[in-house]
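J.: Below are the sequence and a predicted model for it; my questions follow.
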Amino acid sequence: MRLTEEDCLRRFGVRPAPEQLEEVRAVLDAETQRERQAQGRGDTQVMRLCCFLLFRAGLLEDVPRIWRAKTSSMDADASIDLQFLCGAGLEETKRYLRELGSDEAEAASRRLLTNEVSGELDGFSADEYAASQEAYYDRDEG
């Protein structure tokens, strides 16, 4: 059974428990695979939420997974915030991507650099960004 954005919010909230992260990853991977097969097959709003939940956890190991989701289609790229790569912090993420050294990591690094140069990441704080996204997802709650 596929989950909707509403289903995911009910199941995981905006701060998933550590034991829920594997399920969040599984949902994201399934939607990413669908979206890679054909744009529009995956639910990019579910993908965005799952990426936010992984961002919230702040684990560097999730950076490549978030990048793969973001780059699975033009719609996904527009829907999934680049900042979601940086849950562990911008500098930590850049260092991690350099250490990975893969083509995928290099592409993500280039995109981060482009956004840094343009000023889009000036003063980036993972905590502040998380708070703004929590407010976005709580929009229907209040």
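T.: Sure, I can see it. Numbers count the residues shown, from 1 in each chain.

J.: from here on, contacts and neighbour counts on C-alpha atoms
T.: Fine.

J.: check contacts around the nearest residue to residue 21 once chain neighbours are set aside.
T.: Leaving aside its sequence neighbours, residue 21 sits nearest to residue 54 (CA to CA, 6 or more residues apart in numbering; 7.2 Å). Under the criterion of CA atoms under 8 Å, 6 or more residues apart in numbering, the neighbours of residue 54 are 21, 24-25, 62, 66, 84, 87.

J.: swap the cut-off to 10 Å and go again
T.: For residue 54, the contacting residues are 15-16, 21-22, 24-25, 28, 48, 60-63, 65-66, 84-85, 87, taking CA atoms under 10 Å, 6 or more residues apart in numbering as the criterion.

J.: Can you flag the buried ones in those?
T.: 16, 21, 24-25, 28, 48, 60, 62-63, 65-66, 84-85, 87 (16 or more other CA atoms under 10 Å).

J.: Pasting the second one now:
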Amino acid sequence: MNDDEWYERHGLRPADVEPVRSMLREQIRLGADNDSALIHLGCEQLFLHGDLADVLPIWQAKHSSFDAACSVEWQLLCGAGREQTLAHLRTLGTAEAAEVLAYLSAVDPEDVAAFDVAEQSRWYVEYHGGLS
């Protein structure tokens, strides 16, 4: 299934995000053979859901292939808000959480200052034609 088919089936804000999580796990498993456009859409869906539990799966999806690494921007890790995400990562205390924390801490301060969850959400909705 490609990203267009996925979008037609689930929309941008699916009521149930478990299929999104499952799809991302499958795409991660595919590694270099995955579909980075589908991964990006799934990460957008999880960003819009705003659950801190999705930060590490989004990180794993980002690092599943070169194309996914390029397409999944840092903002997608922060659907619950950047400060909340950083605090959550600090409480996890895992090596993977430390990697994400270091990555997010290195983001350009001007980009951080311009980041707003609501504005980023509006941008994703507009990108998809205003349909959520």
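T.: Everything's here; your move. Bear in mind the structure is a predicted one, so any value in this text is a computation, not a measurement.

J.: Could you get me the TM-score between them?
T.: Once the chains are overlaid, their TM-score stands at 0.93 when taken by TM-score structural alignment, normalised by the length of the second structure; 131 aligned residues with a CA RMSD of 1.4 Å.

J.: re the thing from before, what's the counterpart of the residue nearest to residue 21 of the first structure in the second structure?
T.: For residue 54 of the first structure, the aligned position in the second structure is occupied by residue 46, per TM-score structural alignment.

J.: I'd like to know how far that match sits from residue 109 of the second structure.
T.: 24 Å (CA to CA, to the nearest Å).

J.: Dead centre of the first structure: give me the residue that sits there.
T.: Geometric centre of the first structure, nearest residue: residue 51, 2.7 Å, by CA atoms, centre = their mean.

J.: which SS state does that one fall under?
T.: helix (DSSP: H, G, I helix; E, B strand; the rest coil).

J.: Can you lay out the buried ones among the contacts of residue 54 of the first structure as JSON lines showing distance to residue 9 of the first structure and secondary structure?
T.: JSON lines is the format used below for these (distance: CA to CA, whole Å; DSSP: H, G, I helix; E, B strand; the rest coil):
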{"residue": "16", "distance to residue 9 of the first structure": "9", "secondary structure": "coil"}
{"residue": "21", "distance to residue 9 of the first structure": "13", "secondary structure": "helix"}
{"residue": "24", "distance to residue 9 of the first structure": "11", "secondary structure": "helix"}
{"residue": "25", "distance to residue 9 of the first structure": "14", "secondary structure": "helix"}
{"residue": "28", "distance to residue 9 of the first structure": "14", "secondary structure": "helix"}
{"residue": "48", "distance to residue 9 of the first structure": "12", "secondary structure": "helix"}
{"residue": "60", "distance to residue 9 of the first structure": "23", "secondary structure": "helix"}
{"residue": "62", "distance to residue 9 of the first structure": "19", "secondary structure": "helix"}
{"residue": "63", "distance to residue 9 of the first structure": "21", "secondary structure": "helix"}
{"residue": "65", "distance to residue 9 of the first structure": "20", "secondary structure": "helix"}
{"residue": "66", "distance to residue 9 of the first structure": "18", "secondary structure": "helix"}
{"residue": "84", "distance to residue 9 of the first structure": "17", "secondary structure": "helix"}
{"residue": "85", "distance to residue 9 of the first structure": "20", "secondary structure": "helix"}
{"residue": "87", "distance to residue 9 of the first structure": "19", "secondary structure": "coil"}
